[in-house]
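J.: have a look; sequence and predicted model below, questions after that.
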Amino acid sequence: MEVNVCVGSSCHLKGAHAVINKFQEALGEAPVKIKLGASFCQGRCTEGVIVAIDGVIYERVSPDDVPSLVEKHRGGCGIR
């Protein structure tokens, strides 16, 4: 699973750091390799925080959204 969180100015101000922290918490004990990264502006500044998971773009992501997003994508990387 590859997760990229936008840390551009707008997403940063809308809480990107808290979203990253929640992903680190949620993915910390995963039994497979998961790449968690940050990216600069993804061109959707009014819709931030923007998160891309395996190429699927999610808009207006909050820390509360992270567990359901991880669960949704777990099937694609063999995590149960």
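T.: Here it is on my side, so go on.

J.: all contacts plus neighbour counts: C-alpha atoms, from now on.
T.: Noted.

J.: wait, is Val5 part of a strand?
T.: Yes. When classified by DSSP: H, G, I helix; E, B strand; the rest coil, Val5 is found to be part of a strand.

J.: that one and Gly76, how far apart?
T.: 19 Å (C-alpha to C-alpha, to the nearest Å).

J.: which of those two has more neighbours?
T.: For the pair Val5 and Gly76, the greater number of neighbours falls to Val5 (28 against 10), based on other C-alpha atoms under 10 Å.

J.: my guess is that one contacts Val51, does it?
T.: Yes. Under the criterion of C-alpha atoms under 8 Å, Val5 makes contact with Val51 at 4.6 Å.

J.: let's bring in a second one:
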Amino acid sequence: MKLLYFAWVKQKAGVAEEDVTLPGEVRDVSGVISWLKTRGEGYELAFADLSVIRCAVNQEHGDFSTPIAGASEIAFFPPVTGG
């Protein structure tokens, strides 16, 4: 599965994108985040405050309870405002 990180999420995680094989017990976006936080301090920092993280699964906005079965891509980014 491809994981994408944008803006300061990318800076804190230390990577813009990566291809990963998730553990079988990971079933939703929340599980992905929990798993990522075990991978190092950068991920812990990036996902420390989930109130400022948004996600998209296969380019569709989702939330942390969005299932990932069949997904090929998950993106993480801060809230975006228009102007």
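T.: Done, it's in. Nothing here was measured: the structure is a model prediction, and the numbers come from that model.

J.: TM value for the aligned chains?
T.: Structural agreement between the two chains, given as a TM-score (TM-score structural alignment, normalised by the length of the first structure), stands at 0.31; 40 aligned residues with a C-alpha RMSD of 3.2 Å.

J.: quick one: the strands in the first structure?
T.: If you assign secondary structure with DSSP state E, the strands in the first structure sit at 2-6, 35-39, 51-53, 56-58.

J.: and those strands: which comes nearest Glu71 of the first structure?
T.: Glu71 of the first structure lies closest, by C-alpha to C-alpha, to one member of the strands of the first structure: strand 51-53, at 11.6 Å.

J.: and that closest one, what does it pack onto?
T.: The criterion is 3 or more C-alpha pairs under 8 Å, 6 or more residues apart in numbering; DSSP states H and E, and the helices and strands that strand 51-53 of the first structure contacts are strand 2-6, strand 56-58.

J.: go with 10 Å
T.: strand 2-6, helix 16-27, strand 35-39, strand 56-58, helix 66-77 (3 or more C-alpha pairs under 10 Å, 6 or more residues apart in numbering; DSSP states H and E).

J.: report all helices and strands that the third one contacts.
T.: In this case it means strand 35-39 of the first structure. Taking 3+ C-alpha pairs under 10 Å, 6+ apart as the contact definition, the neighbouring helices and strands of strand 35-39 of the first structure are strand 2-6, helix 16-27, strand 51-53.

J.: ok, which of those comes nearest Ser39 of the first structure?
T.: strand 2-6 (4.7 Å).
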